[in-house]
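1. got a structure for you, letters missing:
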């Protein structure tokens, strides 16, 4: 049986957000920040498949934030990628080419946690380092609402999909991900 989540104003409930996520939301224009909601969850269901199985959240509205490391000629770029859970990030072609890299890989769990200051399973594009590119698959911004991490495993954030393109460093890219068969 699916449980409906209790969505609350993210601005009014910073206790459910990582500190850097809460700080970033307070910097947003009022109308945008007010559209962001947060719901407390059991940390055991923070991973997308478990969340979808246990709650009323759909795979189609779930978006995953992935952290990548791109390299070219001794230069390294850290970036975030936001894709729907119904797709797979195209790291070897679309992401690598967009970042102008020779080699691109997903960061290890420990490295991603250290670089973002967020908990694994809760990494979100809100509150990432301002100088990071944020590559967003166009399908994400086409969603009325997306459910993403909150910076911690014990909650999720819900916001309008189009709002993601206003995050620092955001670039909306066609076919950044491919549908999962």
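-> On my side now, so go ahead. Note that the structure is a prediction, hence the values are computed from the model and not measured. Numbering: from 1, shown residues only.

2. CA atoms for contacts and neighbours, from now on please.
-> Fine.

3. which stretches of this structure form strands?
-> Secondary structure of the chain by DSSP state E: the strands cover 8-9, 37-40, 63-72, 75-84, 87-89, 103-106, 134-137, 146-149, 155-159, 170-173, 177-179.

4. also this one, for the comparison:
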């Protein structure tokens, strides 16, 4: 497939390529996860779009690249605590919604307390850049909680593991990621 054959399902981007063809543009864990994803159909459905890291704020980004905000999703790293144990998990919600950390996430993970993980913790644990953390390529032992509205979207834009560039993939493909759990009411 040549560059000219790749058309994103939404948005206007200077470069659109199959993500499997641009491993060097992705954070290392993301590139490895795409290459090793057992669901090859899902892996082939992922597109990489080049974007300016200075336009990463959701409102600015959506305006600059003609992306509907309801098709943009945020991957948030959460630290869930119970006793002395801390469990890191990733949560994926649409950018137009707010993650319910205190109820939905805390209860689902069986934690006494849940909060957004500190930036340094999220970056160190994922091997990804802050502002580009994505559900593709997370540590294998992490729960990945995905709001049902994300999976229902025909296509969703998520991070690429770096601040430059994003991934676009079918919502249903996200549900097929390792450790993914689709939950109703994860976000409001």
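-> Structure received. Quick caveat: nothing in here was measured; it's all calculated off a predicted structure.

5. what does the TM-score come to for these two?
-> Once superposed, the chains reach a TM-score of 0.94 (TM-score structural alignment, normalised by the length of the first structure), with 176 aligned residues with a Cα RMSD of 1.1 Å.

6. as a markdown table, the strands of the first structure with distance to residue 26 of the first structure would be great.
-> Shown next, in a markdown table, are the strands of the first structure (distance: least, Cα to Cα, whole Å):
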| stretch | distance to residue 26 of the first structure |
| --- | --- |
| strand 8-9 | 12 |
| strand 37-40 | 13 |
| strand 63-72 | 21 |
| strand 75-84 | 21 |
| strand 87-89 | 30 |
| strand 103-106 | 29 |
| strand 134-137 | 20 |
| strand 146-149 | 17 |
| strand 155-159 | 15 |
| strand 170-173 | 18 |
| strand 177-179 | 30 |
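
7. what would those strands look like in JSON lines with mean neighbour count and distance to residue 27 of the first structure?
-> Listed next are the strands of the first structure as JSON lines, based on neighbours: other Cα atoms under 10 Å; distance: least, Cα to Cα, whole Å:
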{"stretch": "strand 8-9", "mean neighbour count": "16", "distance to residue 27 of the first structure": "15"}
{"stretch": "strand 37-40", "mean neighbour count": "22", "distance to residue 27 of the first structure": "16"}
{"stretch": "strand 63-72", "mean neighbour count": "21", "distance to residue 27 of the first structure": "21"}
{"stretch": "strand 75-84", "mean neighbour count": "21", "distance to residue 27 of the first structure": "20"}
{"stretch": "strand 87-89", "mean neighbour count": "20", "distance to residue 27 of the first structure": "29"}
{"stretch": "strand 103-106", "mean neighbour count": "18", "distance to residue 27 of the first structure": "29"}
{"stretch": "strand 134-137", "mean neighbour count": "26", "distance to residue 27 of the first structure": "18"}
{"stretch": "strand 146-149", "mean neighbour count": "27", "distance to residue 27 of the first structure": "18"}
{"stretch": "strand 155-159", "mean neighbour count": "24", "distance to residue 27 of the first structure": "16"}
{"stretch": "strand 170-173", "mean neighbour count": "18", "distance to residue 27 of the first structure": "16"}
{"stretch": "strand 177-179", "mean neighbour count": "17", "distance to residue 27 of the first structure": "30"}
